[in-house]
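let's see this in three dimensions:
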Amino acid sequence: MAHSSVPHPAFDALLFDMDGTVLTSIAAAERVWTQWARRHGLDVDTFLPTIHGKRAIDTVRDAGVPGIDVEAEAQAILEAEVADVEGIEPITGAADFLASLPRDRWAIVTSAPRRLAERRIEAAGLPLPENLIAGDDVTRGKPAPDAFQLGAKRLGVEAARCLIFEDATAGVQAAEAVGASVVVVSALHSAATDTPHPSIPDYRGVSSEVLDDGRLRVHLP
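Okay, here's the model as predicted:
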């Protein structure tokens, strides 16, 4: 449930997931994964909810398809996703909110490989962050905490002192694992909103202020 008119405490930095959190790529991703699932005889309706918030290689591995080359399949999916950016747009208000933040105080932390992340950010017309943590920067993907820990490290802060924006259950679990505060973005699906964390449909009415000590205070509508 969304919390109204409640400012968060001050944070050292903000970390954002990408897909479903600052941009809409779910339709494009599901087009590619639907083809893959059908090719391997999987039930599409059951399989698609498992792709969100995770690295492709982990999704392929967890699908349990026998006799496949997991790395080769993940690479083929990457190529297909890079080629299909139709319909990718920013989440409402995300561009303005990101532009309002000091560039050295936020990062995007995504499960997508760097090549795909940069392609989707460009397609959505969003600014490429100074700090981008991609799925190929870590050995363990979400829900493991590694990506958020690395994102905070790159910003020179502790992950537990960050505010993390997420949309998928795996990402929320990763954020919880580092002890960070979380805001769930429910613009595209509500799978992760069954949590104690505040949620927002998009970034309309979300604002921030830089305090005298350099920390950020975020206000939710």
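
only C-alpha atoms for contact and neighbour calcs from this point on.
OK.

tell me where the chain has strands.
Applying DSSP state E to the chain gives strands spanning 7-11, 13-16, 23-24, 89-90, 106-109, 132-133, 162-166, 181-185, 199-200, 207-210, 216-219.

before we compare anything, build this one as well:
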Amino acid sequence: MDYYCNLSKYRGAIFDMDGTLVDSDTAIAKAIAPWCQRHQLDIEQVLRDGRGVRFEDYVKQYLPHLDLHQEVKHLEGAEATFAKYVKEIAGAKAFLTYLQQLNLPWALATSADRDNAVERMRTCHLPIPTHLIGAEDVQQGKPDPEPFTAAANKLGLPCRECVVFEDSDAGVQGALSAGCDVVVVGRFCQLSHSNIVARINDYTNWNAKLLHGREAC
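Here you go, the predicted structure:
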């Protein structure tokens, strides 16, 4: 079921990146496949359980005995080599451009490291936000609310005045815990909550669904 949301009630927006602004599923799968094979991990399970979380949390969950810093650096480096497989979620650039025209400030709260986040946004010709919270900028990653509270702080706004765009269970849980309303992007998150104010497949119909909806959220 789709819900409809009028964005005019918010003073800021916070976006996840992977699965929300860019489709990086192929790049991430290619990056972690050799790592999973080397450590005899089920790649499908790792991809499923790890959607929306940091590489640091992958390692802590599956291989806590390994050198955390070394493994994360290896995975981040592998991920960077497959940047060419990343593509824009349909309509994302136009939507971000429109938010700028509306003077609605936005921030990025991603589980990717900052370097990979900037590279993916550039690869997809998306604007680089002034405020970017990456994996290394928080003590606790999603589903903890810290990435979203940090992004809201960067915007100079309370979380309740921000709307979050997210695709994963972990991200949606974190945003809700922070006190934000949430627009779910894509088909992966099936959570139900009164503060999930819209569901969209992509941004191609954003004008109808998000700005001039039948129900004000």
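
sorry, back to before: which one of the strands of the first structure lies nearest to Asp69 of the first structure?
strand 132-133 (25.6 Å; Cα to Cα).

distance from the chain centre to the closest one, please.
Remark: strand 132-133 of the first structure is offset 11 Å from the chain centroid, using Cα atoms, centre = their mean, to the nearest Å.

and the helices in the second structure?
With helices called from DSSP state H, the second structure shows them at 25-38, 43-49, 55-62, 68-80, 92-101, 114-123, 146-155, 169-178, 206.

most distant residue from the centre of the first structure?
Most distant from the centre of the first structure: Gly67, at 30.4 Å, with distances by Cα atoms, centre = their mean.

residues touching that residue, list them.
Not one residue lies near Gly67 of the first structure by Cα atoms under 8 Å, 6 or more residues apart in numbering.

quick one: distance of stretch 185-202 of the second structure to the chain centre.
From the chain centre to the centre of stretch 185-202 of the second structure is a distance of 13 Å (Cα atoms, centre = their mean).

ok, stretch 13-25 of the first structure next?
Stretch 13-25 of the first structure has its C-alpha centroid displaced from the chain centroid by 4 Å (Cα atoms, centre = their mean).

what's the answer for stretch 182-195 of the second structure, then?
For stretch 182-195 of the second structure, the distance to the chain centre is 13 Å (Cα atoms, centre = their mean).

OK, contacts around Val85 of the first structure?
Ser25, Ala28, Arg119, Arg120, Ala123.

Val82 of the first structure: which of the residues you listed is nearest?
Distance to Val82 of the first structure across the contacts of Val85 of the first structure (Cα to Cα) is lowest for Arg119, with 6.6 Å.

and the nearest residue to the closest one once chain neighbours are set aside, how many neighbours?
Nearest in space to Arg119 of the first structure, with sequence neighbours left out and distances taken as Cα to Cα, 6 or more residues apart in numbering, is Val82 at 6.6 Å. Residues near Val82 of the first structure, counting by other Cα atoms under 10 Å, number 16.

can you give me the distance of the aligned partner of Val82 of the first structure in the second structure to Gly52 of the second structure?
If you follow Val82 of the first structure across to the second structure using TM-score structural alignment, you land on Ala80. Ala80 of the second structure sits 17 Å away from Gly52 of the second structure, going by Cα to Cα, to the nearest Å.

understood, closing this out.
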